[in-house]
Structure formats: C-alpha cells, structure tokens
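# no sequence on this one, just coordinates:
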C-alpha cells in the first residue's frame, strides 16, 4: 500500500487539476456572461450607501422632524417617475386592499354602506352573509361599533372597524328608522366575496347582458356562472359591458376570450426587453363561439378589458361599441419587498392578434399622460366624432374581414357612441352626480324600508314601484339648496325630469337587489345599451363583422 500510493498520486494529480481548471474556466465564463448586464457590485453598494447617507443626514440634522419611511417612499417614487406611468410602488399599508380587490374577497361582515349626514347607513346586505344571519337590514344606520361611536367617521374609518379576523365578533348598535327603534346585533366576521360580475340578466327574450367591473382571480368563474344561466334562459346574443373596467389579471381576460373565440386562434401575446414572447391561444371549445356579440367600452376600459375587446375585434367575432378605450398596453409583474411593500414593474407590452400595441404615448411625462381624458373632453372626442385619426396611429387589419384597425391610442370602437349632448346636458349631469340626490333617496328608503320589503324581485319592482310626488318635492328642495340655477331649468323639462326619476329608481333598486337591480334600471335609458340592442337586432351587425 505504501509503495503504490505515490504512483496513484502521480497519475491522478494532473487529471484532477485539469478538471478543476476546466470547471473554473466554465464558471468564470458563465459568471462574466451573467454580470455583463449588471452594475459592478461596488457601484450598487456606493449608490445605496449614498441614498442611506442622505436620508441619515436629513433625519439627524434637518431643521424640522421628518419621517424616514416617507423619505424612502418619496425617493422610490422619484425613481419611478422616470419610467412608464404604470410602474408603481405599493406601500405595505396599502397591500391588503390592493390584494383583496384582485383576489376577490376580504374578511368582514357582508354589508355595503353610505355615509349619510355623518352616519353610516347600510345600503346592501349580502344574502346569507354574516350580517344577514344576525338580522341586520338595508336601511339600518350604524351608531356604534363595539361601543365606539361612528358618528362623523370616514369611509376608511368604518371599513377598518368592520373588517377583521375571520370568526371574530363585532357588536353593532343600530337605528332602524322605518320602525323608529334602536337595536344591537352581534355579527361574526367571515370571508366576504368581492363580485367582479356586477350584473347579468336577460334584456329581452334572446339578448343577455353581463357587466364586469374588474378582472380578478374569481372573474372567470363568476362569468361562466352568469353565461350558463343566460344560455339556460334562451340567450342567442350577448352584450358584454366593460365600461369603466380598469383591468386586472390577464389570464381572466384570455379565459373569457376563449369562450368566444375558438380554433386555437391567438388571443394576445406579450413581449419585453427581458421577457420572451409569450402567446395566449384559444384552447378549448367555448360556450359562446356562435351568436351575436357586442362589447361595450369607454375611456375607463383599460388593460385586460382592452385585451378582451381587442381579441374580439381583431378576429371579427363581435362588434365593439362605445368610446375609445384608455390605451394601456403594458404588462406589470409584482415584486414583493422585504418590508411588506411591493414594486409593480412594467416588464412587457401586450399585442392584439393583428400585432398592434394599443399603448398610448407617455414620452411627455405622467402629468400629460394623466390629462388625456380632460383633453379628450375639451377637444370634443368624447361628445362627438373621435379625433384619433390615421395620422396619430399605426394601421393594422383584422384577421377575418381585413378591416382597418389602429394601434397606439387605445381600442377604437367599430361604432362610436359619444356622450349625449342636449341644451340641458351640463345642468342635468351636475344634478345627477350631486350627493344631494343620493342623500335624499337614501334617506327616503331608510324611512320607508318596511314598505319596500314587499318587492321580492326586480320585475315586480319595475312593474309597480313609482317615484312619489313627495320624493320629487324633497329632491327639488334638497338639490335646490346647492344647485338653484340648475334646478330652475331642469324642473321645467319633462325629459330631464325622467332622467332624475330613473336615477332615483336605480338607487332604490340597488338597495333592494344590489348591483344587478341598479343596472337593470339604469340601462333602460342608457344610449350605448340602446345602440347595441339596435345593432344586434339589425343588418348593421352583418355589415360590420358578418355572421
């Protein structure tokens, strides 16, 4: 053994050194390749130390006391201002609410409320939810939460008191104006859904309506439940309302698009400087690949809404109706940070099946970018023909009929429906959006909630409920306190008064039947809905997309 050992050492030593040398070269090559796109670590440390040093000096020597966390947030915000408008920093304190909206639920007691004359009034109670089980009713006013008065509280304040740990108990002191009595309720907090499908119903014997307010983790499941219910009622054509839908999860939008578009067709693709091209294809037999389809959009429809509308338009699958969309063609990825905050960073652009990016320019800064709606209002493109012309965009063609479509400024609808304009439009809009209108109707319901309980379905409500002269008198009086000139003009115009009656009916319908009741009522006079119905029922649909 002792004689053979030196020989074995002499044989293996060169081979071992050779292997180590080769591995070292390979590792060095890969490390150099990895670091070629990185800042030197000394620079990263130096820059981080510089920021830390500045904040430490300010914190120690500045003339007034400062909040170090705020300085960090301001520093991050300053960095992000040099990027696109949709790259944002989310502080840890805001993460819960942001996550709840996208995940589709929160822990609470299952009520909606409105601050009426400094007092929270319950405007809706979730059916079979915690508050309903505890006997809480729509129209009840909340006076105390766990023995703490909530008179004069803000909306955020009451939310923080009502939400909490699942299974915990919250005690409510309530006033029920319709019975003129005080009562207490102990409510056990539970998981409360945040519905993204706000409304679904049959407008007529063959036309269904679905409204989606965001694309969350539960949207596709909610949509399929609504779609199947409408198909079961004989639906042959569908109006999908995406107005004021700011977007959300891309997967939810493509899953719904897959229900309309088949044959393994491209729905959207994403690509970025550091992100490979990723295609989203139609992969399953959709439930509504046949049948007339109208997609409603407006200047508030963004991101995932534009992906869905763009896919339908590019494949000539349906008609897009409304006003030009927001124009957000960027994809964000969320990076969780150590303190519980997050960075939502733009990592790619998305492109519709025809290859167009609908992202509008942001090279003039965030302020100009955010003023787009106001500029469109002033230049007349919201209440007249859309001013976005070929000179401002890039021309593309749809996949089936080779119609011209444009990229670079949002989805331009096939049919433009501007805001209604009339001699009293400005005055009427001011009254319809006034808190005095909502306050008056909520107070009326609160005092008469017992009588309202006879309405068990929207069809029954629609057939028999009327706005009383007493309510109209109260509306005129309360609106007149802040809008005397507008009231003087509107109250002499029967058509304008009909809009006010419809809005009052819609608010009451929401309290009785939640959002579904509101939209069933308000859609009766919605010019975009009426235009969509006309197109779906007539030859204009065939002229646009065929079928």
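Received it, and whenever you're ready, just let me know what you need. Source: prediction; values computed, not measured.

# switch to C-alpha atoms for all contacts and neighbour counts from now on
Will do.

# pretty sure residue 346 is in a strand, no?
Yes - Residue 346 sits within a strand when classified using DSSP: H, G, I helix; E, B strand; the rest coil.

# Tell me how far it lies from residue 291.
Here residue 346 is placed at a distance of 36 Å from residue 291 (Cα to Cα, to the nearest Å).

# Neighbour count: the two, which is higher?
residue 346 (18 against 14; other Cα atoms under 10 Å).

# My guess is the more buried one contacts residue 330. True?
Yes - contact criterion Cα atoms under 8 Å: residue 346 and residue 330 qualify, at 6.3 Å.

# Give the intersection of the neighbour lists for the two.
Contact criterion Cα atoms under 8 Å, 6 or more residues apart in numbering; residues shared by residue 346 and residue 330: residue 86.

# Which helix in this structure has the most residues?
When the chain is parsed with DSSP state H, its longest helix is helix 5-35.

# Run the chain-centre distance for that helix.
In terms of Cα atoms, centre = their mean, to the nearest Å, the centre of helix 5-35 is set 57 Å apart from its chain centre.

# right, and the helix or strand after it?
Per DSSP states H and E, the first helix or strand lying C-terminal to helix 5-35 is helix 41-61.

# List the buried residues of that following helix.
Under the neighbour-count criterion of 16 or more other Cα atoms under 10 Å, helix 41-61 has 55, 58, 59 buried.

# Past that helix, which element shows up next along the chain?
Proceeding C-terminally, helix 41-61 gives way to helix 68-80 as the next helix or strand, assigned by DSSP H and E.

# so what secondary structure elements neighbour that next one?
Packing partners of helix 68-80 (3 or more Cα pairs under 8 Å, 6 or more residues apart in numbering; DSSP states H and E): helix 41-61, strand 88-90.

# Switch those over to CSV; also include distance to residue 450.
Formatted as CSV, the helices and strands packed on helix 68-80 follow (distance: least, Cα to Cα, whole Å):
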stretch, distance to residue 450
helix 41-61, 59
strand 88-90, 44
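
# Comparison target below:
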C-alpha cells in the first residue's frame, strides 16, 4: 500500500559527490515493501514469450560468457521498461544506486567531484551545478556544461544520469577525465578532475555589506537527515536573522537542486503573510490542490532578494516562484532549471526502488514549472567567464546593489 511522506523532493538530477544521487523533483511519496501484481496476466495481445526468447538467446549465443549475469540482465530489463516512458525523473534504481541516493539526500560525506548532473530538455546529460569549493568547480566545470565522454568513453544515447554517476564516482585522490562541451561552445575540451571527500551543509548564514546589515542566507538543498532536522536548522538560522536586527535578506538558492517539497513551503511561509497561495499540485485526473501560507512569517517585514541560476531546481524553484509571484522578493540571476514533477518512491523487496512521476507542481498562478517554463528572474544577469576566473560574483554584487538601493 502506497503512503504519502515528506521524503525528498528533487529532480532526477544527481549530485556527483561520491557521485551522490541527489533529489527527485516534487514531493516524494514512499511505499514500503510494495507489492506490484502482474497486470498483464492472461493478456493475449502481449507476447511475453518474445522476452524469454531473447533472454535465452543472449545466454546461449553471446560470444563472451563471462558477461552473462542473470541479476544484471534482470535489472537492465527493468530499467529498459521504465526508460521507455521517456521521463527522466521516472527511474528504477538497483540496491546500490538506492543506497547512494538515500545517502546523498541526507547530505552525508561523499567522495567524488562535487557536481550535480541532470538532463536538458532533450534528455542529454548536463551539469546542473558544481558545488561550492568542489573539485568540479575548481576545474572549471560550470552549470549548463554537456558531458560527452567519461575517461575517453562516449556517453551512449541509452545511458542515464545514473549510469554516468556510476562511471564518474570513485575514491578520493583518484582522477577522472570528462569530455566537456561548455554552454555556447562549439568544441569540446577534456578536463581532468581529482576526486575528493565532500560534505554539503544544507545552509549557511553570514552578514555582508559595509555595515554588515545584510543577511546572506545560502541554502544549498532542502534536505537533511530528516524533514524535522531541516526545519529545525532553518528555524535556527531565521531566528538568528531576526535577532541580528537586520532588515535585508539575500536568499541564495543558486545550485540548489531541491529536497523536501514541504520544506520549500515551510520556508516560503516565513516570508509571506498568511492566506497566500504558495504552490499547487495537479494529479493525473487534473485535480488541483493548493498550498497556502498559514504561519505568518518571521521575515515578512524584511526586504528580500533571491539569487537563482540554472542549477536552482525543484524545491528551490517552488520557493523562489512563491516569493516572486507574491511580490515578496526580487529574483536575480539566470533562468532556473525548470523541474516540477513529483515522484512516488516504491521500495521493492530486494532493496531496489522505483521512482514514478505521479504529480505536476504548479506555481501560484497555475503555470506548470518545467524546462519551457522555469523561473525567469526579474533581473537576468550572468556570472561571466572573465569574472569567474577573477573570483568576482557579478550576481551577488547586483543583489547587494539592488537591496541597498
């Protein structure tokens, strides 16, 4: 029996920390020990014998018998079936991939290059965002980069992000070479990256400006070990902002791949007065449920600027969209990733999981959040390559200028 939980939201984007799989977009729903009946029993229009014929032929005819592995054949078959739907967020994860996914969503220590991977609108594998201080960012990997090869081997059209994750992850101190096509470039380059141990704090708070009168609240994900742990961490930081006496907040959601949908709603509630629509969900029957602000926000009277980029996805888009459409914040940066679907997570008997898209997430105005309808900043400004190499954060500087004036 399937039951709703507030488990991770995110986007079939993957954090390449161990390579850590991070966030599936939308609220995740989970069912324990799911039992799925064979709905095809007795159907004469489906020739399942064809499947078993191919199975037997591969085992009896394939030239390299050392590659015959019944378990891998089973998992590959299931993945092929799931991938046939053409939905990058609907995936089957084997037990090892499931373990990595769960660890990543809890922000545990990883070994890898420290980047988030996802898909563009054509299901091509791209870098959503390199993590701050990561080997990937130090090597020049940027949001929007296409990964063409891994250690000289081309990514196949059938490879999923999860396949890329398995090939890129590795022990700290080892190296991996990625063939990268930078956004807007016409020629790919090889970039060698040394993997390292990486931890990702969910949020950090500092004070900036000449008089330290601006709170810079950086939220890297909407997950921790649990939803309650995340909200506790959020409340601690919000209380610190209130106690500091500042009246201006820059909320930095750049590179934030998502997390708990409920966390995004909880956060929005601190900025928006009670009774405002923060987000909506639409099921397969077209039924819409609205999520309204209820608490009366601790930060409701403060001036707010939100920073976003192409690595801001899912829950971070829910939050920034709620603040933008309620008139509570000016959004600055690049257009966001554009991902607004919810997955049901089914725990299978052998430790595998099946992630199935079941809902669409809508913005307060009813628009569906997707690649063609991301969050468009009020002020679009990019961090240029020139400024990047000089360590200049053009987007943050613009946010400071706007909020000070």
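In hand now; what should we look at? Note that the coordinates shown come from a computational prediction; the quantities given were computed from them, not determined experimentally.

# Residue 250 of the first structure pairs with which position in the second structure?
Under the alignment by TM-score structural alignment, residue 250 of the first structure pairs with residue 261 in the second structure.

# what number of residues lie near the closest residue to residue 282 of the second structure other than its chain neighbours?
Excluding the flanking residues, the one nearest residue 282 of the second structure by Cα to Cα, 6 or more residues apart in numbering is residue 288, at 4.5 Å. The tally of other residues near residue 288 of the second structure (other Cα under 10 Å) stands at 15.

# if we can go back for a sec, how about the helices and strands packed on helix 68-80 of the first structure, which one is nearest residue 9 of the first structure?
Minimum separation from residue 9 of the first structure across those (Cα to Cα) falls at helix 41-61, 40.6 Å.

# contacts for the closest one?
So helix 41-61 of the first structure is contacted by 65, 66, 67, 68, 71, 72 (Cα under 8 Å, 6+ apart).

# switch to 7 Å and redo it
Residues outside helix 41-61 of the first structure that contact it (Cα atoms under 7 Å, 6 or more residues apart in numbering): 66, 68.

# Checking whatever residue of the first structure lines up with residue 231 of the second structure next. Helix, strand or coil?
With TM-score structural alignment defining the correspondence, residue 231 of the second structure maps onto residue 220 in the first structure. Three-state assignment for residue 220 of the first structure (three-state DSSP): helix.

# ok, residue 220 of the first structure - how many residues close by?
With neighbours defined by other Cα under 10 Å, the count for residue 220 of the first structure comes to 19.

# Now name the helix or strand holding the nearest residue to it once chain neighbours are set aside.
Excluding the flanking residues, the one nearest residue 220 of the first structure by Cα to Cα, 6+ apart is residue 252, at 5.6 Å. Taking DSSP H and E as the criterion, residue 252 of the first structure maps to helix 250-260.

# and that helix, how far from the second structure on average?
Following the fit onto the second structure, the mean deviation recorded for helix 250-260 of the first structure is 0.8 Å by mean Cα distance after the TM-score superposition for the first structure.

# residue range for the helix or strand following that helix in the second structure?
Once the chain leaves helix 250-260 of the first structure, the next helix or strand it forms, by DSSP H and E, is strand 266-272. Aligned using TM-score structural alignment, strand 266-272 of the first structure spans residues 277-283 in the second structure.

# Same question for stretch 291-302 of the first structure.
Counting by TM-score structural alignment, stretch 291-302 of the first structure falls onto residues 302-313 of the second structure.

# Need the residues that contact that stretch.
The contact list for stretch 302-313 of the second structure, computed with Cα under 7 Å, 6+ apart, reads 128-129, 143, 247-258, 320, 328-339, 399, 403.

# Taking the residues you listed, please make a ChimeraX selection of just the buried ones.
In ChimeraX, this line selects whichever of those come out buried by 16+ other Cα under 10 Å:
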select :128,129,143,248,249,250,251,252,253,254,255,256,257,258,320,328,329,330,331,332,333,334,335,336,337,338,339,399
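
# Sitting in helices, which of the contacts of stretch 302-313 of the second structure do you find?
320, 399, 403.

# For those residues, give me JSON lines that also has distance to residue 391 of the second structure.
JSON lines is the format used below for those (distance: Cα to Cα, whole Å):
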{"residue": "320", "distance to residue 391 of the second structure": "26"}
{"residue": "399", "distance to residue 391 of the second structure": "16"}
{"residue": "403", "distance to residue 391 of the second structure": "22"}
